[in-house]
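Asks: Show me how the following folds:
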Amino acid sequence: MVDKIKNIYFPTEETSEIKRVTGIGGFFFKSNDSKKLVEWYGKYLGLKTDQYGSTFWWKDKEGNDCSTQWSPFAEDTTYFSPSEKQFMQNFRVENLEVLLEKLKQEGVTIVGEIQTYDYGKFGWILDPEGNKIELWEPNDRAFQ
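Replies: Presented below is the predicted three-dimensional model:
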């Protein structure tokens, strides 16, 4: 039963489904004063912070170095648009282009075009409540 559940949520090469989300890439939220908030979390909660927030490093089941980002954004940011929410989730994925095409075929709203940087590729979708979700195909080696 456990293997059946794992394959539903985490398809493998043996299944016909593509992998979708492989982990949490980050949590981003709007803040009245993001710089002051980052400093507070560093001072009182011990987060190792920089201008973007804090990066949490961990290893996946194969032992690869991976990261998850925590970042407050300026309250007037348009990065979360068209969502009006105060937060945006970021999920790690393995093959962004294939996944976005599959999601599009399934009727999911795609927002904007894929953006590529040295630390990975990004794409965006909306959930049924209008929450913008960032999908990230990471290149964790760029951070090392």
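
Asks: Only C-alpha atoms from now on, for both contacts and neighbour counts.
Replies: Will do.

Asks: any idea how far Ile125 is from Glu84?
Replies: 14 Å (CA to CA, to the nearest Å).

Asks: more neighbours, these two?
Replies: Between Ile125 and Glu84, counted using other CA atoms under 10 Å, Ile125 has the larger neighbour count: 19 against 12.

Asks: this one as well, want them side by side:
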Amino acid sequence: MKKVTGIGGIFFKSKDPKAMNEWYRTHLGIEMSPWGAKFEWRDAGNPEIKGSTAWRIFDNGTDYFEPSDRDFMVNYRVQDMEAMVAQLRSAGVTILDEIVVSDFGKFVHILDAEGNKLQLCEPIG
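Replies: Reported below is the predicted structural model:
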């Protein structure tokens, strides 16, 4: 069985992303780039393996989280995206789009049992 290997990112909506980015920078020390923040880490079982977790605030008006009406979306790291999607599809899970390959890895969006949009990512390397 294919499974999630970690959290690749956390995304949520805000009425004022610029002010929220500033609040998180000022009070929690999270430095933001135009696309959000990146927390880098190493695998506990194999410290040679590096990874990262993305964190981003979106404007309330974004349609990126649709069809979910929630104000958040979690990105889960997976291995073997094609096998994971096939496994989910055969179990009747709603797959929202096709696997997209980018410079950062493979991505696809699904819905959980309550209609929350989730992003799956198979990072490069």
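
Asks: State the distance from Ile7 of the second structure to Leu88 of the second structure.
Replies: In terms of CA to CA, Ile7 of the second structure sits 18 Å off from Leu88 of the second structure.

Asks: Which residues are in contact with the residue most central in space within the second structure?
Replies: The centre of the second structure sits closest to Asn75, judged by CA atoms, centre = their mean, with a distance of 2.1 Å. By CA atoms under 8 Å, 6 or more residues apart in numbering, Asn75 of the second structure lies in contact with 7-11, 118-121.

Asks: farthest pair in the residues you listed?
Replies: Phe11 and Cys121 (13.8 Å; CA to CA).

Asks: which one of those two has more residues nearby?
Replies: Cys121 (27 against 16).

Asks: host element of the more buried one?
Replies: strand 117-123 (DSSP states H and E).

Asks: how much does that strand stray from the first structure?
Replies: Here the mean offset of strand 117-123 of the second structure against the first structure after fitting is 0.5 Å, by mean CA distance after the TM-score superposition for the first structure.

Asks: equivalent range in the first structure for that strand?
Replies: Aligned using TM-score structural alignment, strand 117-123 of the second structure spans residues 132-138 in the first structure.

Asks: where's the equivalent of Met73 of the second structure over in the first structure, which helix or strand?
Replies: Per TM-score structural alignment, the equivalent position to Met73 of the second structure in the first structure is Met88. Assessed by DSSP H and E, Met88 of the first structure sits inside strand 87-93.

Asks: Aligned counterpart of Lys15 of the second structure in the first structure, please.
Replies: Lys15 of the second structure maps onto Asn32 in the first structure, by TM-score structural alignment.

Asks: For burial, what's the neighbour tally of that match?
Replies: When neighbours are counted by other CA under 10 Å, Asn32 of the first structure registers 12.
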